[in-house]
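K.L.:
would you be able to build a 3D model of this:
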Amino acid sequence: MISILSRLMLACLLLPSIWTVARAEAVSFPELSSTIPGHQDATYFDLAKMIVPDLQAGDNGFYNGSAPIEMRDILGGNDGGSAPETINLPNAAVLAIKAGGKERLAMLLDLGQAQDSAEGFAVLALYDLTGKPKLLDAVNVGTDQGTYFRDPGKLAIGPGDDALITMSTHFNSNQGYVGTILILVRNDRFEPIDQINTFDENVCAYKRTQDLSFQTRGSEKPYAAIRVTVTDATKPSGESCEEPAPKAVSHDISVTYHWDKTGSRYVRNSDAFEKLSAENEKRF
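P.N.:
Model prediction:
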C-alpha cells in the first residue's frame, strides 16, 4: 500500500514537467461576407477593411483593393516583402485565440506579391470582438511566396495565452522551402519568438524531408516552455538513378524556448536551427 502511494505521489510531482504535444486547432476560412458569430451587424469583410480600407467585392469572387495600412514586419528591419499595388483577396484564415486571459481573433490575409519582390506580403491581424470589433495590432508575416497558419496554428502556453505559428513557403520541381515563425501575443501586440527555416528535397534517388513538431511544458510561469523539433529524414526511392542513393536515416534536432523574466522575452537554449539553416543553404 505504501509503495502504491509513493508511486502516485511521484507521478503527481512529475506531471508539471511532462511535455505536452501540440494538438491541431481548426483554422477556418469563412466567406468574408458572412457575419461574425455573436455580431449580427458585423462581417469578416468589415475586419478585412480595417487592413485594406478601400477593399471592395469584385465580380470574380475576389475582393479588390490597393495599399494596406502601415504596419511593421514581425521580424523587424526591412527584409519583408512589399504589398502589391493591386490586391486580389479570395478569403482570409481566422483562428480564435487567448491572449492575456482574454478572447481574441487572429486573422491572416495573404495579399500576394509586389512585382519587384521575391516575398509575399501577408498580414496577421489581431482583433477584440468583445464589443464593437476593434483592430488591436497588425504585422507582416510574409517571408516567402505564400503564407498560411501552420498545423497546429496555435500553442497553449498558459491557461489564458496562446502562441501563434505561421509559415511561408514556395516550391519548385524538386525542392520545398518553408519559413516558420513562432509568435507571442503580449499586451495585445504580436512579438516574434523565432523563425525556423526548413528545406525539403525530392529527387530521383531519394526524398529528404524536415518536418516540425511542437510541445509545451506548463510548469513555467507566466508562459510555458516551448520545445520545437525538426525531424530530418532521408528515404531512398528505390529507383534506378544516375546519382547514388543515400542510406535511410532520420534524426531529430530540438530547441527549447524559455521565458526570460529579465528580458521579457522567450530565449532559446541552442543555435541548432541557425546551423541547420546554414547547412540547408549549401544544398540550394
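
K.L.:
switch to C-alpha atoms for all contacts and neighbour counts from now on
P.N.:
Will do.

K.L.:
who touches residue 94 in this structure?
P.N.:
Taking CA atoms under 8 Å, 6 or more residues apart in numbering as the criterion, residue 94 is in contact with 27, 28, 29, 30, 105, 106, 107, 108.

K.L.:
now do the strands in the stretch 51-200 of the chain.
P.N.:
56-57, 63-65, 72-73, 87-89, 93-99, 102-113, 120-128, 134-140, 146-158, 161-171, 175-186, 189-202 (DSSP state E, counting those that start in this stretch).

K.L.:
also this sequence, please, to line up against the first:
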Amino acid sequence: MKVALRAALAGLAIVSMPAIPAFAEPALRPDLADPVGGREDVTFADLVRLVVPGTACNETIDVREIGSEAVENLEPESMAALLLTAVWVRSDGNDRIALLLDFGRGRHVVGLAILALFDVTGEPRL
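P.N.:
Below you'll find the predicted structure:
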C-alpha cells in the first residue's frame, strides 16, 4: 500500500511539473567576422571576447588549470583560426545562441573547448 501511494505521488509530482519547451536549429560554422543573427553591430568575435576577454581571437592564448599556475608549452598543433560552432536556441521564450569555441589541441593537452550560452535579444551577454 505504501509503495503504491509513493509511486502515485511521484507520478503526480512528475506530471504536474511545468514543462518549458526548448527548440534548437541546425548547427552553423560561422566566421569571426560574421554578424550574429543578421545584426550588423554584433559579430561572433564580439561574443568570443565576452568569454575570453583581451584576445584578438586569432592568437595563441595562455591556458592554466583551475587552481594552478600557467601551464607551459601549450603550443597548438596548428596555427589555424579558432573554430566556432553555433546553434540557435529558443528557450523560455527567449532567443539564445549556444557557441562552442574550439581552441584546438596542444602538445600536452587533448583539446581545449568552451561552451557558452548567450542571450542576444538586446546587448549580448553570457
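
K.L.:
if we can go back for a sec, out of the strands of the stretch 51-200 of structure 1, which one sits most buried?
P.N.:
Most buried of these, by mean neighbour count (mean count of other CA atoms under 10 Å): strand 120-128, with a mean of 25.

K.L.:
now that strand: which residue numbers in structure 2?
P.N.:
Mapped onto structure 2 using TM-score structural alignment, strand 120-128 of structure 1 spans residues 111-119.

K.L.:
quick one on the thing from earlier: right, so of the strands of the stretch 51-200 of structure 1, which gets closest to residue 253 of structure 1?
P.N.:
Residue 253 of structure 1 lies closest to strand 189-202 among those, at 11.5 Å (CA to CA).

K.L.:
wait, residue 113 of structure 2 sits on residue 106?
P.N.:
No. Between residue 113 of structure 2 and residue 106 there is no contact under CA atoms under 8 Å: 11.6 Å.

K.L.:
now residue 31 of structure 2, what's its secondary structure?
P.N.:
coil (DSSP: H, G, I helix; E, B strand; the rest coil).

K.L.:
residues contacting it?
P.N.:
Contacts of residue 31 of structure 2 were listed using CA under 8 Å, 6+ apart, and they are 44, 84.

K.L.:
which position in structure 1 pairs with it?
P.N.:
So residue 31 of structure 2 corresponds to residue 31, using TM-score structural alignment.

K.L.:
gap between its match and residue 11 of structure 1?
P.N.:
Taking CA to CA, to the nearest Å as the measure, residue 31 of structure 1 and residue 11 of structure 1 are separated by 47 Å.

K.L.:
likewise for residue 119 of structure 1?
P.N.:
Residue 119 of structure 1 is 49 Å from residue 11 of structure 1, where distance means CA to CA.

K.L.:
what of residue 2 of structure 1?
P.N.:
Residue 2 of structure 1 is 14 Å from residue 11 of structure 1, by CA to CA.

K.L.:
out of these two, which sits in the busier spot?
P.N.:
residue 11 (11 against 7; other CA atoms under 10 Å).

K.L.:
switch the strands of the stretch 51-200 of structure 1 over to a markdown table; also include distance to residue 217 of structure 1.
P.N.:
As requested, the strands of the stretch 51-200 of structure 1 are exported to a markdown table (distance: least, CA to CA, whole Å):
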| stretch | distance to residue 217 of structure 1 |
| --- | --- |
| strand 56-57 | 44 |
| strand 63-65 | 41 |
| strand 72-73 | 29 |
| strand 87-89 | 38 |
| strand 93-99 | 17 |
| strand 102-113 | 21 |
| strand 120-128 | 25 |
| strand 134-140 | 27 |
| strand 146-158 | 8 |
| strand 161-171 | 13 |
| strand 175-186 | 16 |
| strand 189-202 | 16 |
